[in-house]
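> Have a look at this prediction, sequence included:
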Amino acid sequence: MNPDDPRAQRTRARLREAALTLAADADPGTLGVAAIARTAGVNRATVYAHYRDADELLTDAMEDALSQAARAAAVCPLDAPPDRAPAPIRDLFEHVAANAALYRKMLGPQGSPRFAARMRERMTEELTTRFTRGERPSGPTDTPADLHAAYLAGALTGLIAHWTANTPALPAGRAADTAWRLVVGASTVG
């Protein structure tokens, strides 16, 4: 199947939309291919022609969110004051707040391990690239760039998972500022 074929693109878009619709009302870990196919108006074979399983489909459906998280990690100014999160982190937390129910489900105990892993992986890649270019927060200089990046990406993913799981949660701005203080503080330990 040619992924550039407009029909394949339309089918994938319908599948992603169906998966997100269902994930908003059910635990992602309990979603099956049959339910997604039914909601998208296709047969199960069509789903399997595009994705290995429902979890892979959900992760693909959340790709925009993953990209936003990775971009936020990659473009934060290193000289931002420690008491107020820079705009990319604030934007990320606003996005997560607007989609809190879905993030709570995707990152929760019955959620998508693939999504959580992919989120950490994408942020780690972006941060490693940035750190390797020399754009690295102050802190332990003997820590390899990829290890430092993985630490911060895991911490941010875990913080988002915890924040969305707790209701009532801190407002997005306060959560972003708190996350930033933790990132800045974590970068200076050592």
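Structure's in. What do you need?

> Only C-alpha atoms from now on, for both contacts and neighbour counts.
Noted.

> Identify each buried residue in the host helix or strand of residue 120, please.
When secondary structure is defined using DSSP states H and E, the element that contains residue 120 is helix 113-132. Counting neighbours by 16 or more other Cα atoms under 10 Å, one finds that the buried residues in helix 113-132 are 113, 115-116, 118-131.

> Stretch 147-158 now?
Going by neighbour count (16+ other Cα under 10 Å), the buried part of stretch 147-158 is 148, 149, 150, 151, 152, 153, 154, 155, 156, 157.

> And those residues, which is closest to residue 17?
Distance ranking of the buried residues of stretch 147-158 against residue 17, using Cα to Cα, places residue 157 first at 23.6 Å.

> Can you tell me the closest non-neighbouring residue to that closest one?
Residue nearest to residue 157 in three dimensions, not counting chain neighbours: residue 120, with 6.3 Å by Cα to Cα, 6 or more residues apart in numbering.

> tell me the contacts of the one you found?
The neighbourhood of residue 120, defined by Cα atoms under 8 Å, 6 or more residues apart in numbering, consists of 150, 153, 154, 157.

> Nearest to residue 38 among the residues you listed?
Using Cα to Cα, the shortest approach to residue 38 within the contacts of residue 120 belongs to residue 157, at 31.8 Å.

> residues in contact with the closest one?
Residue 157 makes contact with 116, 119, 120, according to Cα under 8 Å, 6+ apart.

> Show residues contacting stretch 83-90.
Looking at what lies outside stretch 83-90 - Cα under 8 Å, 6+ apart - the contacts are 71-73, 75-77, 80, 172-173, 176-181.

> Now which of these would you call buried?
In terms of neighbour count (16+ other Cα under 10 Å), the buried residues within the contacts of stretch 83-90 are 71, 72, 73, 77, 172, 173, 176, 177, 178, 179, 180, 181.

> could those go into JSON lines alongside distance to residue 162 and secondary structure?
As requested, the buried ones among the contacts of stretch 83-90 are exported to JSON lines (distance: Cα to Cα, whole Å; DSSP: H, G, I helix; E, B strand; the rest coil):
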{"residue": "71", "distance to residue 162": "21", "secondary structure": "helix"}
{"residue": "72", "distance to residue 162": "19", "secondary structure": "helix"}
{"residue": "73", "distance to residue 162": "18", "secondary structure": "helix"}
{"residue": "77", "distance to residue 162": "25", "secondary structure": "coil"}
{"residue": "172", "distance to residue 162": "13", "secondary structure": "helix"}
{"residue": "173", "distance to residue 162": "16", "secondary structure": "helix"}
{"residue": "176", "distance to residue 162": "13", "secondary structure": "helix"}
{"residue": "177", "distance to residue 162": "15", "secondary structure": "helix"}
{"residue": "178", "distance to residue 162": "13", "secondary structure": "helix"}
{"residue": "179", "distance to residue 162": "12", "secondary structure": "helix"}
{"residue": "180", "distance to residue 162": "15", "secondary structure": "helix"}
{"residue": "181", "distance to residue 162": "16", "secondary structure": "helix"}
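
> before we go on, here's another structure to hold up against the first:
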Amino acid sequence: MSKKMDPRVVRTRQMLRDALVELMHERGYENTTVQDITNRATLNRATFYLHYRDKFDLLYQSSEETLHDLTKSINLSFDEKEEFDFLSDEPHEIFIHLFEQISQNSRLYKVFLTEKNMPHFTSCVMDVLVDFISKGMNSVQPDDQMLTVPREIAVRYFAAAFLGVIVWWLEKDMPYTPKYMATQLMRIAIKGPYVDKSFYH
């Protein structure tokens, strides 16, 4: 069993992470120094180096911890015995949790998903979405013959679309609730954007 981290250490690391995110938002990662970070966090450099080797180590660990929390919070392993009606207008609880987790760390996600130096973070968030969508599609329609396009193309299409909408939501300062966002994205993925489907025929 892992030892619980000292609350003072947690607070210090959170202060440094918050300072990094704020400065990246204001001036970009490249133009941010360790001195800038410690000044913003009102901590000294010695304290910084007790926790991180350099600013990249802070960036890397912050992104890894955030991704770990995201994966943990939405519990990606679907319960095999669970019965969920994906055709209803109610979003899956896991999807709501995903938006709630992003909402709770909105500034970090907004910066990390739009910072040009962080393709790894964006790729990992995409992997989380791919996993969720794959499992959802398997529940709705496990038969590949009943899909209009290859499954892997559909999964990637929806994951990329979801990620784009998440970034938009963050950039607009989250004008809708996590549940509303989860509801709309599940609806468009399963039913499409059109009320009148008569033009399909």
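Ah, there it is. If you're wondering where the values come from, they're calculated on a predicted model, not measured in any experiment.

> Give me the contacts around stretch 34-48 of the first structure.
Residues from elsewhere that reach stretch 34-48 of the first structure, judged by Cα under 8 Å, 6+ apart: 14, 15, 17, 18, 19, 22, 33, 54.

> Figure out the helix or strand that residue 79 of the first structure lives in.
Taking DSSP H and E as the criterion, residue 79 of the first structure maps to no regular element, lying outside all helices and strands.

> aligned partner of it in the second structure?
Residue-level alignment of residue 79 of the first structure against the second structure, with TM-score structural alignment as criterion, gives residue 85.

> Would you mind measuring from that match to residue 157 of the second structure?
22 Å (Cα to Cα, to the nearest Å).

> what number of residues lie near the closest residue to residue 12 of the first structure other than its chain neighbours?
The spatially closest residue to residue 12 of the first structure, leaving aside those adjacent along the chain, is residue 50, at 7.1 Å (Cα to Cα, 6+ apart). Number of residues near residue 50 of the first structure (other Cα atoms under 10 Å) recorded here: 17.

> Next: residue 143 of the first structure.
One way to gauge burial is a neighbour count; for residue 143 of the first structure, by other Cα under 10 Å, it gives 11.

> Just give me the match in the second structure for it.
Alignment note: residue 143 of the first structure maps to residue 150 in the second structure; criterion TM-score structural alignment.

> State the distance from that match to residue 137 of the second structure.
Residue 150 of the second structure is 12 Å from residue 137 of the second structure, where distance means Cα to Cα.

> for residue 2 of the second structure, same thing?
As judged by Cα to Cα, residue 2 of the second structure and residue 137 of the second structure stand 36 Å apart.

> How about residue 1 of the second structure?
Residue 1 of the second structure sits at a distance of 35 Å from residue 137 of the second structure (criterion: Cα to Cα).

> The two: which has the busier surroundings?
Counting neighbours by other Cα under 10 Å for residue 1 of the second structure and for residue 137 shows that residue 137 has the greater number, 18 against 3.

> Now do the contacts for the more buried one.
By Cα under 8 Å, 6+ apart, residue 137 of the second structure lies in contact with residue 155.

> Please determine how far it is located from residue 146 of the second structure.
According to Cα to Cα, residue 137 of the second structure stands 11 Å off from residue 146 of the second structure.

> Check residue 173 of the second structure too.
39 Å.

> If you count surrounding residues, which of the two has more?
With neighbours defined as other Cα under 10 Å, residue 173 of the second structure and residue 146 compare such that residue 173 has more, 13 against 10.

> Tell me which residue of the first structure lines up with that one.
With TM-score structural alignment as the matching criterion, the partner of residue 173 of the second structure in the first structure is residue 167.

> can you check residue 188 of the second structure too?
Pairing criterion TM-score structural alignment: the partner of residue 188 of the second structure within the first structure is identified as residue 182.

> Equivalent analysis for residue 99 of the second structure, please.
Using TM-score structural alignment as the criterion, the counterpart of residue 99 of the second structure in the first structure is residue 93.

> show me the contacts for the residue nearest to its match when sequence neighbours are not counted.
What sits nearest to residue 93 of the first structure in space, not counting adjacent residues and going by Cα to Cα, 6+ apart, is residue 172, at 5.3 Å. Contact analysis of residue 172 of the first structure by Cα under 8 Å, 6+ apart lists 90, 93, 94, 97.

> and what of residue 171 of the second structure?
With contacts taken as Cα under 8 Å, 6+ apart, residue 171 of the second structure has the following neighbours: residue 110.

> if we can go back for a sec, show me the contacts of residue 172 of the first structure that map onto helices.
With helices defined by DSSP state H, the entries of those inside them are 90, 93, 94, 97.

> Just among those residues, which is most surrounded?
Taking other Cα under 10 Å to define a neighbour, the member of those with the most is residue 93, carrying 25 neighbours.

> re earlier: of all the ones in helices among the contacts of residue 172 of the first structure, which two lie farthest apart?
Going by Cα to Cα, the two entries of those that are most distant from one another are 90 and 97, at 10.4 Å.

> Now do the same for residue 65 of the second structure: its match in the first structure.
Aligned by TM-score structural alignment, residue 65 of the second structure pairs with residue 61 of the first structure.

> State the distance from its match to residue 94 of the first structure.
For residue 61 of the first structure relative to residue 94 of the first structure (Cα to Cα), the value is 19 Å.
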